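1. Sequence plus predicted model, see below.
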Amino acid sequence: MDIQSLAKDIPSQGEQSLEGIEFINNAEQYLTFVLGNEQFAIDILCVEEIRNWERPTQIPNSPNYVKGVINMRGIIVPIIDLRMKFGIGQCTYTVTTVVVVLTIEVEHKSKVIGFVVDAVSDVLNAEADDIKKAPAFGGSIPPEFITGLVNQDTNVVTLLTPEALYKIEKHQIDGCNQ
């Protein structure tokens, strides 16, 4: 095939060729992940990277859900175990355990923080109309951490508020096996 034949397939200015691109839509996108038997999601625009679980450097006298810190290309990143923070069942670290590293805007500054989750699932597309307000029924997750709920097939996915997750406070939660 010669260059002239190939040039005929290139769209002209103003012409758009978007065949096969199905990921473009008006929905918000969320990275879904698993904690115990529950599905959660976080705004995908906050996700910096997904890393394999590695034992971080521990920080003395920190809450039990603060696993420590890692050095990520010169940035010191605190690592929080969300299962422990939310009191969701017993924690064990397996081959599917990962750290989701987020960049979050807190008090007009970008902060980087990592969250240990059992496994990453998928990308969820949710229209604003699909997101339902979470009922205040007194679960283990404080309401300020929850943006809303979305039905996905037969599951309910809890959307988390990235900015609220950065707040580290003391909790009385049982330990975790590493």
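-> In hand now; what should we look at?

2. only C-alpha atoms for contact and neighbour calcs from this point on.
-> Noted.

3. Helix or strand: which one has the nearest residue to residue 143 once chain neighbours are set aside?
-> Leaving aside its sequence neighbours, residue 143 sits nearest to residue 136 (Cα to Cα, 6 or more residues apart in numbering; 7.0 Å). Assigned by DSSP states H and E, residue 136 falls within no helix or strand.

4. What about residue 136, how many residues nearby?
-> 8 (other Cα atoms under 10 Å).

5. got it, and residue 36?
-> So residue 36, with other Cα under 10 Å, has 15 neighbours.

6. so who does it touch?
-> 83, 88, 89, 118 (Cα atoms under 8 Å, 6 or more residues apart in numbering).

7. List only buried entries from the residues you listed.
-> 83, 88, 118 (16 or more other Cα atoms under 10 Å).

8. from those residues, which is closest to residue 163?
-> residue 83 (17.6 Å; Cα to Cα).

9. Surely the closest one and residue 35 touch.
-> Yes: if you go by Cα atoms under 8 Å, residue 83 and residue 35 touch, sitting 6.0 Å apart.

10. The structure to be compared is supplied as follows:
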Amino acid sequence: MNLPVNSKPPLKVDAAEAQTEEDQYLTFTLQQEMFAIGILNIKEILEYGQLTTVPLMPDFIRGVINLRGAVVPVIDLGARFGGCQSEITKRTCIVIIEVACDGEHQDLGVVVDTVSEVLEIPENNIQPAPTFGTHIRADFIEKMGKVNGKFVIILDVNKVLSVEEMASVSQIAEASVD
């Protein structure tokens, strides 16, 4: 199951179309909680599998996959948020996300329990991120979206998937093993 998601806006976009794409979010569940990521960051959704584990990595790095010849690290969001690794089921997916790193773009995979749908959340249904009261770091939350009377946590992918921060955590883990 390889479901590509268009992450590049068309060459000629009028203001109404650009606003619509910016209001679209891929929603997914992780440990019975609903999260969302802006659709412009999503490259594709893959069925879970074909992972190669890498020794001496932190718990939140599940391994790497070969994506059309490129090595793509796969992050377990459950473990990244400080919990335990996600349980792999038939509905577990890897969402390929493009993040900024030192002025360049890098693809990273994230393990999610289930992918729900692409939702359009109007700006008037979006609230600022809370400073407390969630089980994940406050800086990981970009904002909160209200959908059907419930809140959806909209993640800041550049903070959750900060390559620099994950690399420093990995170096600390390696140093503690030595």
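-> Thanks, I have the structure now. Fair warning: this is a prediction, and the values are worked out from it, not measured in the lab.

11. What does the TM-score come to for these two?
-> Here the TM-score for the pair of chains, by TM-score structural alignment, normalised by the length of structure 1, is 0.76; 148 aligned residues with a Cα RMSD of 2.0 Å.

12. Please convert the contacts of residue 36 of structure 1 to CSV, extending it with distance to residue 71 of structure 1 and secondary structure.
-> Output for these, formatted as CSV (distance: Cα to Cα, whole Å; DSSP: H, G, I helix; E, B strand; the rest coil):
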residue, distance to residue 71 of structure 1, secondary structure
83, 22, helix
88, 27, coil
89, 29, coil
118, 21, coil
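
13. which stretches of structure 1 form helices?
-> 3-7, 82-86, 162-165 (DSSP state H).

14. Of those, which is nearest residue 102 of structure 1?
-> helix 162-165 (8.1 Å).

15. residues in structure 2 matched by the closest one, start to end?
-> Using TM-score structural alignment, the residues of structure 2 aligned to helix 162-165 of structure 1 are 157-160.

16. Measure the mean distance from that stretch to structure 1 post-superposition.
-> Compared with structure 1 after fitting, stretch 157-160 of structure 2 has a mean deviation of 1.5 Å; criterion: mean Cα distance after the TM-score superposition for structure 1.

17. what's the neighbour count on residue 79 of structure 1?
-> Neighbours of residue 79 of structure 1 (other Cα under 10 Å): 24.

18. residues touching the closest residue to it other than its chain neighbours, list them.
-> Spatial nearest neighbour of residue 79 of structure 1, excluding adjacent residues (Cα to Cα, 6+ apart): residue 114 at 4.6 Å. Residues in contact with residue 114 of structure 1, defined by Cα under 8 Å, 6+ apart, are 77, 78, 79, 80, 99, 100, 101, 102.

19. tell me the centre residue of structure 1?
-> For structure 1, the residue nearest the mean C-alpha position is residue 42 (4.0 Å; Cα atoms, centre = their mean).

20. Map that residue across to structure 2 for me.
-> Under TM-score structural alignment, residue 42 of structure 1 pairs with residue 37 in structure 2.

21. now residue 29 of structure 1
-> With TM-score structural alignment as the criterion, residue 29 of structure 1 pairs with residue 24.
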